[in-house]
Every structure is written in structure tokens, then in C-alpha cells.
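Chemist: Generate a structure from the sequence data that follows.
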Amino acid sequence: MTTPTTERRRFARIHFDGDCMFYSDTVKAPLKINDISFKGVLAESEHLPELKVDDKGLLIIQLDSGETRIEMPVTVNHLTARCIAFQAGTMELESIAYLRRLVELNLGDPSLLERELENLVAQE
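Modeler: All right, here's what the predicted structure looks like:
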């Protein structure tokens, strides 16, 4: 049985144990990613940067020790004492491809990936 929360969620959150950097005009802050989806990132830090809802910036998510990374323009969507929920903006094609592959590997079911992509296109 599904709950109202899961019925409303269109994008699967993928647990992702990794680090990222948040950049804005006034802030540069390392964060730890809790989960990621096509629509955003939930990150945490013991020392959150001073941000407000609707602040904009860029998350750089390094996927390996080389040049493979996701560059995600973001808007702060929600804040708690230790966590920041970011809503993803429009990404460059290369970053979308890396994010798609990350989601694909973690979902494990091609039909779930297709549903995610259909929902993403429908949102645009």
C-alpha cells in the first residue's frame, strides 16, 4: 500500500554517499549528499552555510577522481538545522547524462528509469 507522500513523489530519491561543493556569489561550502534525483539534491553539513530559501547557486558533484562531475544549478528549496534541500535547475547535456547513468545504475530497472524520464519531460 502506498502512502500519500509516495503517491505524490514523481522522482525516486537515490541514496548517494558523496561530497559536493556549493557555490554562489557569496558562499563556497563543502556538503555531504544524502540523496539525489532528477529534480534535486538533499545535502547536509555540521556547519551549514548561511543560506535562505530561494537562494541560487551551483552544486559540483565529483563522481570520480578525474573530470567526471555533475554541475547542477540549484535553488534552495528547504532548510533544517543540518540539511539543505536543493531544487535542480536546467543542466548542461553532459551533466544530465552523468545523472541519468547514476540513476539508471541505482534503480536497476529500465522501466523505472523510463518513468523517471517521462516525468521529467512532463514537468518541463
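Chemist: okay, CA-based contacts and neighbour counts for the rest of this
Modeler: Noted.
Chemist: check contacts around the residue positioned nearest the centre of the chain.
Modeler: By CA atoms, centre = their mean, the mean C-alpha position of the chain lies nearest to Val41, the distance being 2.7 Å. Val41 sits next to Ile33, Asn34, Asp35, Ala85, Phe86, Gln87, Ala88 when contact means CA atoms under 8 Å, 6 or more residues apart in numbering.
Chemist: Alongside the first, I'd like the structure of this one:
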Amino acid sequence: MTRIQDPEKRRFHRISFEGSAYVSFDGGAETQVDLLDLSLHGALIRTTGMEAQPAPQQRCTLRVPLTQDLAISMETRVARVEGEETGLVVDRLDLDSAQHLKRLVELNLGDETLLNRDLAALFRRE
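Modeler: I've put the predicted structure just below:
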């Protein structure tokens, strides 16, 4: 399966972020997942080994540890499920997490114009 899509059709730029994250569905216990990519709009996770696959529109909390003391925490919902890959869309993000996510995207894009375009698209979405 390929995840390459026309970047001109995307409203938000994804950054590759290979590492662990933690997800809890419907307020349940946290489960470790693989974080594949991240954007201002959502995330793509791999749910290898989960007993039950998430359902579209199911609400969940995604926590992305940055350091021992810092993490990005976002309230999300399932946008799509393809095998073990689950696409999440952000519904809510606290201010500290938003600042950390913005900085992470900014550093990885390397282009302030692209970041500003993503931010503008985020506000148009509201």
C-alpha cells in the first residue's frame, strides 16, 4: 500500500515521525502504538497487536511523548482504518500541545510559508 498523495491536494503537510505514542479509545486504558506521521490536522498510527480495531468516528486521546516531561496530547477521532493503520483527525488540542506541535512541524517543514499555509487551513476548517 502506498501513502504517497499529491501534496497540492493536501491542506496540511505531514511530517514523518517514527516512534511510539499512546492512544486511549473512549476513555479506556492507554495502549502503545507506532506513530507514523503527524500534522496540525491529525496523525497516522499503526495499531499492531490491538485486540479490537477502532471504528470510524470513534473518539480517542493520542499522547505523543517528546521528552520525559513533555508530550503532545490531542483529542481525536478515527477518520479511517486500513488494516493496522488508523488515521486520526484532531478535534481538540490544548495550548501547550498546540505550541509543541506547531514547533515540531515548523522544524520539520523548514519553510515558514508552508507552516503559515497549514495554519491558515486549520483556521478555515473551524
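Chemist: Aligned to the residue nearest to the centre of structure 1, what sits in structure 2?
Modeler: Here Val41 of structure 1 is matched to Ala43 in structure 2, going by TM-score structural alignment.
Chemist: Check the secondary structure at the closest residue to its match other than its chain neighbours for me.
Modeler: Nearest non-adjacent residue to Ala43 of structure 2, counting by CA to CA, 6 or more residues apart in numbering: Leu88, 5.2 Å away. Leu88 of structure 2 falls in the strand class when you classify it by DSSP: H, G, I helix; E, B strand; the rest coil.
Chemist: got the contact list for the counterpart of Leu88 of structure 2 in structure 1?
Modeler: Here Leu88 of structure 2 is matched to Phe86 in structure 1, going by TM-score structural alignment. By CA under 8 Å, 6+ apart, Phe86 of structure 1 lies in contact with Gly40, Val41, Leu42, Ala43, Val74, Thr75, Val76, Asn77, His78.
Chemist: OK, contacts around Thr48 of structure 2?
Modeler: Val33, Asp34, Glu84.
Chemist: actually Ala81 of structure 1, not the one I typed
Modeler: Residues near Ala81 of structure 1 by CA under 8 Å, 6+ apart: Leu48.
Chemist: A helix includes it, no?
Modeler: No - Ala81 of structure 1 is assigned coil when assessed by three-state DSSP, not a helix.
Chemist: now Arg13 of structure 1, nearest residue through space, not along the chain?
Modeler: In space, Arg13 of structure 1 is closest to Ser37, 5.1 Å off (CA to CA, 6+ apart).
Chemist: any idea how far the one you found lies from Leu113 of structure 1?
Modeler: Ser37 of structure 1 sits 11 Å away from Leu113 of structure 1, going by CA to CA, to the nearest Å.
Chemist: Which residues are in contact with each of these two?
Modeler: With contacts taken as CA under 8 Å, 6+ apart, Ser37 of structure 1 and Leu113 have Val103 as neighbours in common.
Chemist: What segments of structure 1 are strands?
Modeler: With DSSP state E, the ranges of strands along structure 1 come out as 14-23, 28-37, 40-44, 56-62, 69-79, 83-88.
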